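Trainee: what follows is a predicted structure for the sequence shown.
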Amino acid sequence: MTLRLAFVPGATPDKWARAWRDRSREPLELVPIEQDEQREVLLDGRADMVLARLPMDTEDLYCIPLYEELPVVVLSKEHAGAAYDELTTADLVDEQFALGVPEGVSSAVEQLPFPEMSVKDAVEVAASGTAVVVLPMSVARLYHRKDVASVVVTDLPTTRMALAWRKDADDDRTQAFVGIVRGRTSRSSRG
């Protein structure tokens, strides 16, 4: 039976997938999904487990926090902020935001009514110099272009990544994958 692991943009399941393939006879299928699907894929059975970006409704799910991601602002290489390694939310007060003003940022300018767009489109808008976009660092890396810079925003909260699966689907197979994610070797016990 195939173990299906879904993952959101920016998540990197490679090392765990390699370890699973080395230890298990069962195949592993990696299922790329959008962030707004991360709970739904578990509930509708398209995936057994998901590498998710929190927050997420975890009712009826087991959820193991894995690591945190730094927030970055993606802006045109021509933008004055591109010259810095770090910025604060105060440095972003006069910016237009392609995906809306992030929580924790106070904008002093009236925001342009951008149409709904994908993250890839928002990065393209940032490259044009029309607006900026705040993203988790891994997502900014995924959509990186030569004409943009990604600068850490030091006073925004980090994003937390987690492994989640349905409580009613907790079995030896999911626990074997949890063991891999937690760094247990093939010879270690579950304790």
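Mentor: Alright, I've got the coordinates. Numbering: from 1, shown residues only.
Trainee: going by C-alpha atoms from here, please, whenever you check contacts or count neighbours.
Mentor: Will do.
Trainee: what segments of the protein are helices?
Mentor: Along the chain, the segments classed as helices by DSSP state H run 14-23, 40-43, 119-128, 137-142, 172-181.
Trainee: list the buried residues for the shortest one?
Mentor: When burial is assessed from 16 or more other CA atoms under 10 Å, helix 40-43 yields the following buried residues: Val41, Leu42.
Trainee: which residues touch it?
Mentor: For helix 40-43, the external contacting residues (CA atoms under 8 Å, 6 or more residues apart in numbering) are Ala6, Ala47, Asp48, Met49, Val50, Trp165, Arg166.
Trainee: strands - which of those residues land there?
Mentor: Judged by DSSP state E, those include Ala6, Met49, Val50, Trp165, Arg166 as members of strands.
Trainee: of those residues, which is the most crowded?
Mentor: Met49 (30 neighbours; other CA atoms under 10 Å).
Trainee: surely that one meets Trp165?
Mentor: Yes: if you go by CA atoms under 8 Å, Met49 and Trp165 touch, sitting 4.6 Å apart.
Trainee: what about stretch 155-173, how long is it end to end?
Mentor: End-to-end distance for stretch 155-173: 40 Å, by CA to CA, to the nearest Å.
Trainee: next one: it to chain centre, how far?
Mentor: Its chain's C-alpha centre and that of stretch 155-173 lie 12 Å apart, by CA atoms, centre = their mean, to the nearest Å.
Trainee: list the buried ones in that stretch?
Mentor: Applying 16+ other CA under 10 Å to stretch 155-173 flags Leu156, Thr158, Thr159, Arg160, Met161, Ala162, Leu163, Ala164, Trp165, Arg166, Arg173 as buried.
Trainee: and here is the other one:
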Amino acid sequence: MATGGSRRRPAHRAGRSSGAPAARGKAPRRPDARAERAAPPRPDERPGDRVPAGPFRLGAVPGATPGKWIDIWKERMPRNPLELVAVDVADQRAALRDGAVDAAIVRLPIERDHLSVIALYDEAPVAVCSVESALTVADELTLADLAGEIVIVPRDDVLGAVVPDAVTPAFAPLETTADAIATVAAGTGVVLVPMSLARLHHRKDVDYRPVVDAPGSSVALAWPTDATTPLVETFIGIVRGRTANSSR
């Protein structure tokens, strides 16, 4: 017969409600899962989209003006910075081939093997001359108006214009358009370039006039076809004027 108030407490049984064995410690949480739940959706995402982290590298040849597209990118893709990479026309194909950039604003023509290309706009050709040149009297010029002028063709020329009866410079071909325009500023010759390059290298001692029958320069967006990533698709959408909510 039991006496007094010394009752034995029943032993605690682990996992009483589920029948599971006692846990030795708490299972670690998946920090990535929690981060995924907490992260707000990206402005350009739709259900099922998986936009990778990291920067988008956009190449741009001299004279290209991607500013408005970059501004839209910054608004829609705040977690994916856009890195603008200067690319010479002579190196534009290699930059895409070697993966130095994800996509590039290029000048046509370009070798299109394994590339996707979207035409963007055409640039008018202009003749850059000294502010003291008689050519500045006209509002626009023809190739015939340049007959008898020293026409400088730098090694990085992108127009390939042929001026009948032009005078060949007595000096060796200059390396760059900037060098050619500096020579023109000193009062020697003229150089034909797309208008954007005339503006890029503008100086107070030179001026330019449109040349109505000279070949122009076409600008395009290009990227490796087998590397059409979600980031590339997003930039394509921006260039084509899609809104953040439009379907791809």
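Mentor: Received it, and whenever you're ready, just let me know what you need. Everything quoted here is computed from the prediction, not taken from an experiment.
Trainee: would CSV of the helices of structure 1 with distance to Arg190 of structure 1 be doable?
Mentor: Listed next are those as CSV, based on distance: least, CA to CA, whole Å:
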stretch, distance to Arg190 of structure 1
helix 14-23, 15
helix 40-43, 24
helix 119-128, 39
helix 137-142, 30
helix 172-181, 7
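Trainee: these: which one's closest to Glu78 of structure 1?
Mentor: When those are compared by CA to CA, helix 119-128 sits nearest Glu78 of structure 1, at 8.7 Å.
Trainee: onto which residues of structure 2 does the closest one map?
Mentor: Under TM-score structural alignment, helix 119-128 of structure 1 corresponds to residues 177-186 of structure 2.
Trainee: who touches that stretch?
Mentor: Residues lying outside stretch 177-186 of structure 2 but in contact with it, judged by CA under 8 Å, 6+ apart, are 128-131, 152-157, 174, 189-191, 201, 203, 205-206.
Trainee: repeat that for 7 Å
Mentor: Cys129, Ser130, Ile152, Pro154, Asp156, Asp157, Leu174, Val190, Val191, His201, Asp205, Val206 (CA atoms under 7 Å, 6 or more residues apart in numbering).
Trainee: need the winner for burial among the helices of structure 1.
Mentor: helix 119-128 (a mean of 21; mean count of other CA atoms under 10 Å).
Trainee: Asp139 of structure 2 -> structure 1?
Mentor: Matched across to structure 1, Asp139 of structure 2 falls on Asp85, judged by TM-score structural alignment.
Trainee: could you measure from the residue lying closest to that match once chain neighbours are set aside over to Ala83 of structure 1?
Mentor: Of all residues not flanking Asp85 of structure 1 in the chain, Val151 sits nearest, at 5.7 Å (CA to CA, 6 or more residues apart in numbering). From Val151 of structure 1 across to Ala83 of structure 1, the span is 9 Å (CA to CA).
Trainee: ok, now Arg145 of structure 1?
Mentor: 16 Å.
Trainee: those two: who's more crowded?
Mentor: A direct count of neighbours by other CA under 10 Å for Arg145 of structure 1 and Ala83 places Arg145 higher, at 15 against 11.
Trainee: map that one across to structure 2 for me.
Mentor: By TM-score structural alignment, Arg145 of structure 1 lines up with Arg203.
Trainee: so that match versus Cys129 of structure 2, what's the distance?
Mentor: Distance, Arg203 of structure 2 to Cys129 of structure 2, by CA to CA: 11 Å.
Trainee: equivalent analysis for Lys204 of structure 2, please.
Mentor: Lys204 of structure 2 sits 11 Å away from Cys129 of structure 2, taking CA to CA as the criterion.
Trainee: do the same with Ala60 of structure 2
Mentor: Computed as CA to CA, the Ala60 of structure 2 to Cys129 of structure 2 distance reads 26 Å.
Trainee: who has more neighbours, those two?
Mentor: Neighbour count, other CA under 10 Å: between Ala60 of structure 2 and Cys129, Cys129 has more, with 27 against 23.
Trainee: just checking, that one touches Val190?
Mentor: Yes: with contacts counted by CA atoms under 7 Å, Cys129 of structure 2 reaches Val190, the gap being 4.9 Å.
Trainee: tell me the contacts of Val132 of structure 1?
Mentor: Contacts for Val132 of structure 1 (CA under 7 Å, 6+ apart) come out as Val73, Val74, Leu75, Glu95, Gln96, Phe97, Ala98, Ala126.
Trainee: so what corresponds to the fourth one in structure 2?
Mentor: With TM-score structural alignment defining the correspondence, Glu95 of structure 1 maps onto Glu149 in structure 2.
Trainee: could you check how far that match is from Val191 of structure 2?
Mentor: Following CA to CA, the distance that separates Glu149 of structure 2 from Val191 of structure 2 is 10 Å.
Trainee: neighbour-wise, which of these two wins?
Mentor: Taking neighbours as other CA under 10 Å, Glu149 of structure 2 and Val191 compare with Val191 leading, 24 against 19.
Trainee: next, find the distance separating the more buried one from Arg76 of structure 2.
Mentor: 41 Å.
Trainee: go on, Pro154 of structure 2?
Mentor: Pro154 of structure 2 sits 40 Å away from Arg76 of structure 2, taking CA to CA as the criterion.
Trainee: for the spatially most central residue of structure 2, list the residues it contacts.
Mentor: Residue closest to the mean C-alpha point of structure 2, counted by CA atoms, centre = their mean, is Leu58 at 3.0 Å. Applying CA under 7 Å, 6+ apart, one finds that Leu58 of structure 2 lies in contact with Leu82, Glu83, Leu84, Val85, Val101, Asp102, Ala103, Ala104.
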